[in-house]
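**Student:** Below is the sequence, then the predicted model.
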Amino acid sequence: MTIPPGTHVEIDGRPADAENLLVPALLGTYAHFTALQVRDGRTRGLDLHLDRLDAATRELSGAELDGERVRTLLRGALDRAGRRDSAARVYVYFGADLKPTLMVTVRPPVDMPAEPQSLMSVPYQRPFPHIKHLGSFAQTHYGRLAAQAGFSDALLTGPGGVISEGAVANIAFYEGTSVVWPDAPALTGITMALLEPRLGDHGLPSAQRPVTLADLGAYRAAFVCNSQGIAPVRLIDEVEFAVDERLMKTVAEAYAAVPWDVI
């Protein structure tokens, strides 16, 4: 994995240097994070990002994480990076004493690729999937294998071909009248959390229920979503999906209705 050019890194509000970078280097993967797209100093679902960080910190260390501290560190990093538009991440690392260390990264903004996605199913489900943690070796490796096979990314599945999530995105399926989100161990992404309750307001009911690889033929279309945006799915393994322009327009309108929060 390469660090994108122009990436600005701060640890507990201080520019990264050889000394404080030892913290994430030595603490390894006992950490969690959230990823957000920032436009003009704003992001969607800021309260959900802060709640995610606090909930995971409480679960992993027993201590709360002050949301205002997170906002202050994030604002400071954005200002010092000189980026009103960016892709930002907030990482929370824990040492042996479980005291949290916060790292903020700021890099150029990223949008979901415009072209329809293709996914290769792989037999893997993330451990502790409700936490956006750094134990991502398997999903990263499966993503690389999928790319080598000519796919956009991997699709994580469990026993019996139960579909959980994409390697870096949630996935939803379209029956023709409603959207189905797989009911399986997975991370509830911020974009999914913002989008799901709003679809009904745009005439598109949604529900969660189990979806397996054997069920794919029953669905007319599919799409993926994460902090970078939303994209249609054209292929899962050998199963082809039509790109339903009406569906994607409705989903895009529902997401566009989400307000932007000042950081």
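**Tutor:** Sure thing, it's come through.

**Student:** contacts, neighbours, all on C-alpha from now
**Tutor:** Will do.

**Student:** How many residues are close by residue 25?
**Tutor:** 9 (other CA atoms under 10 Å).

**Student:** Relative to residue 238, how far out is it?
**Tutor:** 40 Å (CA to CA, to the nearest Å).

**Student:** the strands in the stretch 151-263 of the chain, which residues?
**Tutor:** In order along the chain, the stretch 151-263 of the chain carries the following strands (DSSP state E, counting those that start in this stretch): 153-157, 163-166, 170-174, 179-182, 206-209, 221-226, 229-236, 239-240, 260-262.

**Student:** which other residues reach the longest one?
**Tutor:** Contacts of strand 229-236 with the rest of the structure, by CA atoms under 8 Å, 6 or more residues apart in numbering, involve 111-121, 191, 221-225, 240-243, 248, 252.

**Student:** List only those of those flagged as buried.
**Tutor:** Neighbour-count burial (16 or more other CA atoms under 10 Å) applied to the contacts of strand 229-236 gives 116-121, 191, 221-225, 240-241, 243, 248, 252.

**Student:** Would you mind measuring the gap between the ends of stretch 89-109?
**Tutor:** One end of stretch 89-109 to the other measures 11 Å (CA to CA).

**Student:** Give the buried residues for that stretch.
**Tutor:** Here stretch 89-109 shows 89-95, 100-109 as buried, counting by 16+ other CA under 10 Å.

**Student:** Same check on stretch 176-187?
**Tutor:** Neighbour-count burial for stretch 176-187 [16+ other CA under 10 Å]: 179-182, 184-187.

**Student:** could those go into CSV alongside distance to residue 66?
**Tutor:** Output for the buried residues of stretch 176-187, formatted as CSV (distance: CA to CA, whole Å):
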residue, distance to residue 66
179, 35
180, 35
181, 31
182, 32
184, 31
185, 28
186, 26
187, 22
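
**Student:** Out of those residues, flag the one nearest to residue 202.
**Tutor:** residue 179 (12.0 Å; CA to CA).

**Student:** Measure how buried the residue nearest to the closest one when sequence neighbours are not counted is and give me the count.
**Tutor:** Spatial nearest neighbour of residue 179, chain neighbours left out: residue 206 (4.5 Å); criterion: CA to CA, 6 or more residues apart in numbering. For residue 206, the count of nearby residues is 19 (other CA under 10 Å).

**Student:** Now for residue 206: which residues touch it?
**Tutor:** 178-181, 196, 199-200.

**Student:** from the residues you listed, which two are the most distant?
**Tutor:** So for these, where distance means CA to CA, the most widely separated pair is 181 and 200, at 13.7 Å.

**Student:** so where do the helices sit in the stretch 1-150 of the chain?
**Tutor:** For the stretch 1-150 of the chain, the helices defined by DSSP state H, counting those that start in this stretch cover 22-27, 46-61, 67-81, 137-148.

**Student:** and of those, who's closest to residue 159?
**Tutor:** That would be helix 137-148 among the helices of the stretch 1-150 of the chain, by CA to CA, at 16.4 Å.

**Student:** put this beside the first:
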Amino acid sequence: MRLFCNGRPVDVDVLAPALVNYGHFTSLQVRGGAVQGWALHVQRLRQGTRELFDADLDAASLQRWLKRALEACEVGDASVRITVFSRAFDFRQPQQAVPIDVLIGIGVPATMPVAGRAVLPVSYQRELAHVKHVGTFPLFHYRRQAMAAGYDDALFVDAAGCISEGSTWNVAFWDGGRVIWPQATALRGVSELLLMDGLAALGQGQVRREVHVPMLAGMSGAVACNSTGLWPLARIGEQVFEQSDLLLELLQRALGEAPWAVL
């Protein structure tokens, strides 16, 4: 992965402040120089910047820096991570006004798994869940524990027993007629929002409601989604899903309804 800060290749002076671990980000896929849900990614970054830094993020500059980074890497297809932080941020004086910086990472395009994955329900609630902040240690820790137990990933369940989200992904369920989106405190992903809009355009029934682990026995399919794409879930804990591929096909059609914005 190559890194660019404020549109320029990163030098070593940028890296140390970036490790302070105070900031937020978004991840996205670029295909042919275009992005699905670009406006939603910009909205997420601007909201996070206001909340964490009491500052505004200029959307035009952001888009220009991303285009510059892609051109410097000579790619039209890429995995991209855009992180907003500040080289001037001092954790000893966190209320001090600081200028913001934008770190852009350009990597190879993502590919999706074909086989259904098995995920382990674990008790965890993401801190400041509505912000896609850089405090990702618990997400990867629980994923690692799930893999040690023979699963592919972790699915989070809050203190009330409600399913919220996966380690780095949202989840949709299929009850045979409707798509069910879990109602719980979670990071609402751009892909999830695009899928909901796409399902509405297709006239497909969907609902957001609380989903407890015992309720999974009434679901016939489950699919995970994030910026890298969609993949089927074959099993959550001991609950096996037989129609995850059917839900995957439906959600792929729904995602196809989302337009690609040329950068």
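**Tutor:** Yep, that arrived. In this text the structure is predicted, and so the values were computed from the model without any measurement.

**Student:** Any idea what the TM-score comes out to?
**Tutor:** Here the superposed chains carry a TM-score of 0.93, computed using TM-score structural alignment, normalised by the length of structure 1; 255 aligned residues with a CA RMSD of 1.2 Å.

**Student:** rewinding a little: turn the strands of the stretch 151-263 of structure 1 into TSV, including distance to residue 144 of structure 1.
**Tutor:** Formatted as TSV, the strands of the stretch 151-263 of structure 1 follow (distance: least, CA to CA, whole Å):
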stretch	distance to residue 144 of structure 1
strand 153-157	8
strand 163-166	13
strand 170-174	18
strand 179-182	23
strand 206-209	29
strand 221-226	18
strand 229-236	16
strand 239-240	21
strand 260-262	33
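
**Student:** for those, which one sits closest to residue 76 of structure 1?
**Tutor:** strand 260-262 (13.3 Å).

**Student:** who does that closest one touch, helix- and strand-wise?
**Tutor:** Secondary-structure packing of strand 260-262 of structure 1 (3 or more CA pairs under 8 Å, 6 or more residues apart in numbering; DSSP states H and E): strand 42-44.

**Student:** tell me what the strand it packs on is packed against?
**Tutor:** With contacts taken as 3+ CA pairs under 8 Å, 6+ apart, strand 42-44 of structure 1 sits against strand 31-38, strand 260-262.

**Student:** Packed most tightly, which of those would that be?
**Tutor:** Per-stretch averages of neighbours, counted by mean count of other CA atoms under 10 Å, single out strand 31-38 among these, with a mean of 22.

**Student:** Find me the equivalent region of that one in structure 2.
**Tutor:** Strand 31-38 of structure 1 corresponds to residues 23-30 of structure 2 when matched by TM-score structural alignment.

**Student:** which residues sit against the matching stretch?
**Tutor:** 35-36, 41, 44-45, 48-49, 52, 76-86, 109-110, 131-134, 227-228.

**Student:** Repeat that for stretch 85-96 of structure 1.
**Tutor:** With contact meaning CA under 8 Å, 6+ apart, stretch 85-96 of structure 1 is reached by 23-24, 27, 29-41, 53, 57, 61, 70, 74, 100-110.

**Student:** ok so, going back, could you find the counterpart of the residue nearest to residue 179 of structure 1 in structure 2?
**Tutor:** Match for residue 206 of structure 1 (TM-score structural alignment): residue 206.

**Student:** ok, its match to residue 215 of structure 2 distance?
**Tutor:** 17 Å.

**Student:** Equivalent analysis for residue 15 of structure 2, please.
**Tutor:** 46 Å.

**Student:** These two: which has the busier surroundings?
**Tutor:** Of the pair residue 15 of structure 2 and residue 215, residue 15 is the one with more neighbours under other CA under 10 Å, namely 14 against 10.

**Student:** Show me what counts as buried in stretch 58-68 of structure 1.
**Tutor:** Result for stretch 58-68 of structure 1 [16+ other CA under 10 Å]: buried residues 60, 65, 67.

**Student:** What of stretch 59-71 of structure 2?
**Tutor:** Buried-residue list, stretch 59-71 of structure 2, by 16+ other CA under 10 Å: 62, 65-70.

**Student:** Distance to residue 139 of structure 2 added to the residues you listed, as TSV?
**Tutor:** TSV is the format used below for the buried residues of stretch 59-71 of structure 2 (distance: CA to CA, whole Å):
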residue	distance to residue 139 of structure 2
62	27
65	29
66	27
67	30
68	31
69	28
70	29
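
**Student:** ok, those residues vs residue 161 of structure 2, which is closest?
**Tutor:** Ranked by distance to residue 161 of structure 2 (CA to CA), these are led by residue 62 at 39.3 Å.

**Student:** these two touch, right, residue 37 of structure 2 and residue 263?
**Tutor:** No - applying CA atoms under 8 Å as the test, residue 37 of structure 2 and residue 263 come out as separate, 11.4 Å apart.

**Student:** Neighbour count: the two, which is higher?
**Tutor:** More crowded of residue 37 of structure 2 and residue 263, by other CA under 10 Å: residue 37, with 20 against 13.

**Student:** so what's that one up against?
**Tutor:** By CA under 8 Å, 6+ apart, residue 37 of structure 2 lies in contact with 190-191, 194, 258-261.

**Student:** which one is the counterpart of residue 218 of structure 1 in structure 2 nearest to, not counting chain neighbours?
**Tutor:** In structure 2, residue 218 of structure 1 lines up with residue 218, judged by TM-score structural alignment. Once flanking residues are discounted, residue 218 of structure 2 sits nearest to residue 175: 6.6 Å by CA to CA, 6+ apart.

**Student:** Relative to residue 8 of structure 2, how far out is that neighbour?
**Tutor:** Distance, residue 175 of structure 2 to residue 8 of structure 2, using CA to CA: 49 Å.

**Student:** Please give me every residue in contact with residue 102 of structure 2.
**Tutor:** 5-6, 62, 82-85.

**Student:** Leaving out sequence neighbours, find the closest residue to it.
**Tutor:** residue 84 (4.7 Å).

**Student:** Looking at structure 1, name the residue matched to that neighbour.
**Tutor:** By TM-score structural alignment, residue 84 of structure 2 lines up with residue 92 in structure 1.

**Student:** roughly how far apart are that match and residue 29 of structure 1?
**Tutor:** Between residue 92 of structure 1 and residue 29 of structure 1 the computed distance is 10 Å (CA to CA).

**Student:** For the closest residue to residue 226 of structure 1 other than its chain neighbours, grab the count of nearby residues.
**Tutor:** Once flanking residues are discounted, residue 226 of structure 1 sits nearest to residue 169: 4.9 Å by CA to CA, 6+ apart. Per other CA under 10 Å, the neighbour tally for residue 169 of structure 1 reads 23.

**Student:** wait, isn't residue 169 of structure 1 in contact with residue 191?
**Tutor:** No - in this structure residue 169 of structure 1 lies outside contact range of residue 191 using CA under 8 Å: 9.2 Å.

**Student:** Give me the common contacts of those two.
**Tutor:** Both residue 169 of structure 1 and residue 191 are contacted by 225-226, under the criterion CA under 8 Å, 6+ apart.
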